[in-house]
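# quick one, structure for this:
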Amino acid sequence: MATQLKVASRLLLTDDQIKKFITDGFLILKTDFSKEFHETLNTQLRMVYEEEGNPGNNLLPRIPELQKVLEHPVITGALTSVLGSDYMLHAHRHGHYNASPEAGGWHKDSYWGYQRMRNHHPWWAMIMYFPQDTPRELGPTGIMPGTQNYETRIFQSDDTKEEALASGKAGTFALIHYDIWHRATANVLGEPRFMLKFEFMRMKAPAVPSWAHEEQTWSRPTSSQALPEQHEVMWEDTWNWLAGKTGSLAGTKPMDEAVVQALIQQLEDEYEPQALNAAYELACSGKHGVYELLQALYHENIRVSRLAAYGLSIAGPEAVSGLISALENGRRKTVVHAAFALGEQGPQAAKAVPQLIQCLRHPSEKVRRTATEVLSMIGEPSEEVVQGLAQCLEDSDVQVRFMAGLSLARLGPTASASVPSLEKALNDENRYVRAHAAEALRYIGTEQAKDTLIQFLFKSRWCPTTTPANPFYP
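Take a look at the predicted model:
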């Protein structure tokens, strides 16, 4: 078995670990901080929570020692392996305190209270860090393996036989696909249990593998959790995508007419895993399968349209013209699904950019939200793209505004013309619009951008030792 590779203080994941992340949707890993480090950290956490309450997004400045956790080689290596070396730590972070003997409900996290079409490719990930020994009885996070790509909950609420627990010694953490189904389990001991959640985003589609990559072709991991279903095509595509091979399976699995027709019927299956497999298999079957997926975008059942979009997202250039045509459709959901698939196509969808720029002025905020994000995923930073995204920073819809900031961050230095607009956005009423604007200035990195960012940070600087009990001295 391959050993982990340490590069620039980052302990990169192995091929087998990446495979497990693809199939299971999570990895349980561990840092090697001392017992004394975690004792100090827990003392600080208990004091803050007892005296001040949950610090929410101020978790890091309030407890600066946590920065050492985020800089640990196991954590930076895991995040680099899954999200690339320039991943972003999102402004939302949360310290979960659990002393309840009742288990929490199964759920997927929202996007800070907002909704969007969820990516199957790992554009987003979370770290759930446990700073104390967390046996089963203390209520670790429960994870349902292999459910990261299901919109529906395909298991019963009391079905815990396949549940994986993020339990272990202090310093254990779960690296999870952002969209996996999870919950808080019961803390039957009633002792304090902290779980520190941090969110991370990929800044660009992968061009080369970012883990300790040795194997060239997909195969299943040597060990895996018991999964609800098998998704060989989806897993292989994700493996290839992470290695920089977007749309590599397009047309590679030709099928006869009878099989294609059976898959078209399966696409309407009420059981999401089966329908999802049909969408991915049709995407790889050649022109006929892609044609049928394009037709399914207009299906009266919105669920079928959404599943078709996932298939079209890996179908390669063959699907691009049809997806561009769908941007003109009068049904909002069809436009959203088509734009999503174009974004996942990356540079292969470059000719869709003019139409997507037009979508930035669409009457539906949900269309504008999607177009705002996917323009940066395609990665064609033309003057018109930057100008359009900068204008979106003043959109009436807050989700459009904070996605515009994220997209400009992804475009980096090529978005330098947006700096004046980003400076205005630093005064937005929404915390995440301000945060994404600040991140965009950081990733743009010009002198003008850095000066603007420094001024903002000085004006908004926050003292981590100033509390109601200690307002001034020492």
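# use CA for all of it now, contacts and neighbours both
Will do.
# excluding chain neighbours, what is closest to residue 314?
Leaving aside its chain neighbours, residue 314 sits nearest to residue 247 (4.7 Å; criterion: Cα to Cα, 6 or more residues apart in numbering).
# just confirm that neighbour contacts residue 318, I think it does.
No - if you go by Cα atoms under 8 Å, residue 247 and residue 318 don't touch, sitting 10.1 Å apart.
# quick one: which of these two has more around it?
residue 247 (23 against 17; other Cα atoms under 10 Å).
# ok, now which ones touch that one?
237, 241, 313, 314, 315, 316, 345 (Cα atoms under 8 Å, 6 or more residues apart in numbering).
# for it, helix, strand, or coil?
coil (DSSP: H, G, I helix; E, B strand; the rest coil).
# from the contacts of residue 247, which is closest to residue 358?
Nearest to residue 358 among these is residue 345, at 18.7 Å by Cα to Cα.
# make JSON lines out of the contacts of residue 247 and add neighbour count, distance to residue 129 and secondary structure.
Listed next are the contacts of residue 247 as JSON lines, based on neighbours: other Cα atoms under 10 Å; distance: Cα to Cα, whole Å; DSSP: H, G, I helix; E, B strand; the rest coil:
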{"residue": "237", "neighbour count": "23", "distance to residue 129": "29", "secondary structure": "helix"}
{"residue": "241", "neighbour count": "23", "distance to residue 129": "27", "secondary structure": "helix"}
{"residue": "313", "neighbour count": "31", "distance to residue 129": "33", "secondary structure": "coil"}
{"residue": "314", "neighbour count": "26", "distance to residue 129": "33", "secondary structure": "coil"}
{"residue": "315", "neighbour count": "32", "distance to residue 129": "37", "secondary structure": "coil"}
{"residue": "316", "neighbour count": "24", "distance to residue 129": "38", "secondary structure": "helix"}
{"residue": "345", "neighbour count": "25", "distance to residue 129": "33", "secondary structure": "helix"}
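# one more, for comparison:
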Amino acid sequence: MSDPAFLSADQARRFVADGFIVIQSGLQLPTHARIDTELRELFRGQGTLALADNVLPSVPSLNQILEAPAVRGAVASVLGPDFAWAPHRFPHNSEPAPQTEPIDAFADQPEMGAGSISGSGWHQDGHYRGGRCRWHTFRAANVFYFPRDTPIEMGPTRLLAGSHLYANLNCAQRAQAAFRPLPAGTAIVADFDLGHAGSPNRTDKARYMVKFVALRTNGRQAMEGAGEWQTPVGLASVDDTPNAWRSIWNWQRGASRHHGIDPASNMNGTIAALGSAHAHARLESIYRLSATEAAVRPLLAALRGTAGQGRHKSPDPGSAAYRSRGPNPAERRFSFHQFVPEDATVALAAMGEPALTALVELTEDDDPWMRMNAAWALGDGSLTGQTVHAALSRLLADGDVNVVRVTLDALCANPAFGEATVRQIATLLQSERPEWCVPAPAEPRVGTTWRARDQVRFLCAWALTNRATLGDPSPELERALTNALADDTDYVPAVACEGLGRVGTASALRAAFDYLQRRR
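This next block holds a predicted model:
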């Protein structure tokens, strides 16, 4: 396999600000033509939902896209070279819709052709079935691959530049809409939280795109050779948020989050701007406060002001609030689709050490919403050490399953935990709790029978996999992943196989091989 072709420093900075980068996969045109032909034949026989996560074994040539140096290099530049491909990979079809009116780049839910799976409404993805947290630091990426030339009239994917840092899309602007023709073999690497949408296909031939999901596994794996932040020229994003971009860039390159950040000079005004409906004001406030030690108490007060409102309970899957699109743009809620923390929490997490004591104390608050936010902040990666992981370990025994779920995702993001936590996670992987057997549809539109218990186990498997990535995995960790192969979902064993591969012992590899051999 050829060495990955990493992004240039300018491309990596553009990704920080815009939330996406468009690259060519670098393979020959006949390869893309063969993939397109095979997808068309399969769709005629099975359709999207039948193919779904089985698209890779159904179209083996797609593996060449994942192995292409340009694709691997772009993803590794964003998520670190130890990234993993998630078991979710989904083919999106846009069937002909012969309306004659021009395609509006910013339209929300234009009519699609009958049988299209591509959603034309602006949305931020939730992790299929799993349901996870949103992060400003890069934890996951979508790779949208187009096997054939896709002109505007064929309906390429539309993107909202800069929206990966938004808690919701209520403040999206027309000028953010990125909508361009895509040559055959194009791959769009986008932060998982970037707003995007399908678009109508005005031709007489179906359009196919395959989405892959990549995940960071190594906590904070610094980008090598990255210099200081410099705002690129000609960004697609309309938000000028240099303090937010610089803080995230600092995290990417392993530097102090506060380096070069302008501290808040007007504390009350900056705190008030956290609730702004304008993304620029909100993001700049978060990161200026994160560089201001005196902001700990005001931020904690702002966070505590959201307690007692039942925000830890997931809204109805049919409601706008389920996808963070409720009428109040400042309101954050837990949902099985995606957990979005309070802005004050994001600032406290980026602040790091000065906020540690307050965050640990918050893990013992009576309100589950406070405990969720504290867990998220401790997992963000700006804080490490025994105190952090001891607090997260305690939350694994929380009586609220939603707190446990957020805590596990925090451990996925900050996986340098010890053996006691490994044992707790191993127990959770096997536990049966009737109160956790409630439906948890992360993506209701495509259907799922998953329960909260299954989401917990899914995150357990990823937490152990990420811990194995750091090296020196224990026999207990290997046993836990081996036992997870017997789980009654398809995703948990798939993640366990990834983890066993990273454990790397003969017995771990044998267990993964035997599982996969029976299912080839």
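# about what we covered before: how much space between the residue nearest to residue 314 of the first structure and residue 311 of the first structure?
Residue 247 of the first structure is 10 Å from residue 311 of the first structure, where distance means Cα to Cα, to the nearest Å.
# what of residue 380 of the first structure?
23 Å.
# neighbour count for these two, which is higher?
When neighbours are counted by other Cα under 10 Å, residue 380 of the first structure and residue 311 differ, and residue 311 comes out ahead with 26 against 19.
# tell me the residue in the second structure aligned with that one.
Aligned by TM-score structural alignment, residue 311 of the first structure pairs with residue 347 of the second structure.
# same question, residue 183 of the first structure
Checking TM-score structural alignment: residue 183 of the first structure goes with residue 197.
# just give me the longest strand of the first structure.
When the first structure is parsed with DSSP state E, its longest strand is strand 88-97.
# now that one: which residue numbers in the second structure?
Counting by TM-score structural alignment, strand 88-97 of the first structure falls onto residues 84-93 of the second structure.
# mean shift between the matching stretch and the first structure?
Comparison of stretch 84-93 of the second structure with the first structure after fitting gives an average deviation of 0.5 Å (mean Cα distance after the TM-score superposition for the first structure).
# which other residues reach that stretch?
Defining contact as Cα under 8 Å, 6+ apart, one finds that stretch 84-93 of the second structure is touched by 48, 51-56, 116-118, 128, 206-217, 491, 494-495, 498.
# roughly how far does residue 477 of the second structure sit from residue 85 of the second structure?
Taking Cα to Cα, one finds residue 477 of the second structure at 21 Å from residue 85 of the second structure.
# the two: who's more crowded?
Neighbours were counted for residue 477 of the second structure and for residue 85 using other Cα under 10 Å; residue 477 has more, 22 against 16.
# that one matches what in the first structure?
Checking TM-score structural alignment: residue 477 of the second structure goes with residue 418.
# picking that back up, can you redo the contacts of residue 247 of the first structure as CSV with distance to residue 446 of the first structure?
Shown next, in CSV, are the contacts of residue 247 of the first structure (distance: Cα to Cα, whole Å):
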residue, distance to residue 446 of the first structure
237, 36
241, 31
313, 34
314, 35
315, 37
316, 35
345, 29
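# thought residue 160 was touching residue 195 of the second structure, still the case?
Yes - here residue 195 of the second structure reaches residue 160: they are 5.2 Å apart, a contact under Cα under 8 Å.
# and these two? Which one has more around it.
Set residue 195 of the second structure next to residue 160 and count neighbours by other Cα under 10 Å: residue 160 wins out with 30 against 26.
# which position in the first structure aligns with the more buried one?
Matched by TM-score structural alignment, residue 160 of the second structure corresponds to residue 144 in the first structure.
# also residue 252 of the second structure?
Per TM-score structural alignment, residue 252 of the second structure is aligned with residue 242.
# just the helices in the stretch 151-300 of the second structure please.
242-252, 267-272, 279-290, 296-304 (DSSP state H, counting those that start in this stretch).
# could I get those helices as TSV with distance to residue 227 of the second structure?
Listed next are the helices of the stretch 151-300 of the second structure as TSV, based on distance: least, Cα to Cα, whole Å:
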stretch	distance to residue 227 of the second structure
helix 242-252	9
helix 267-272	29
helix 279-290	20
helix 296-304	29
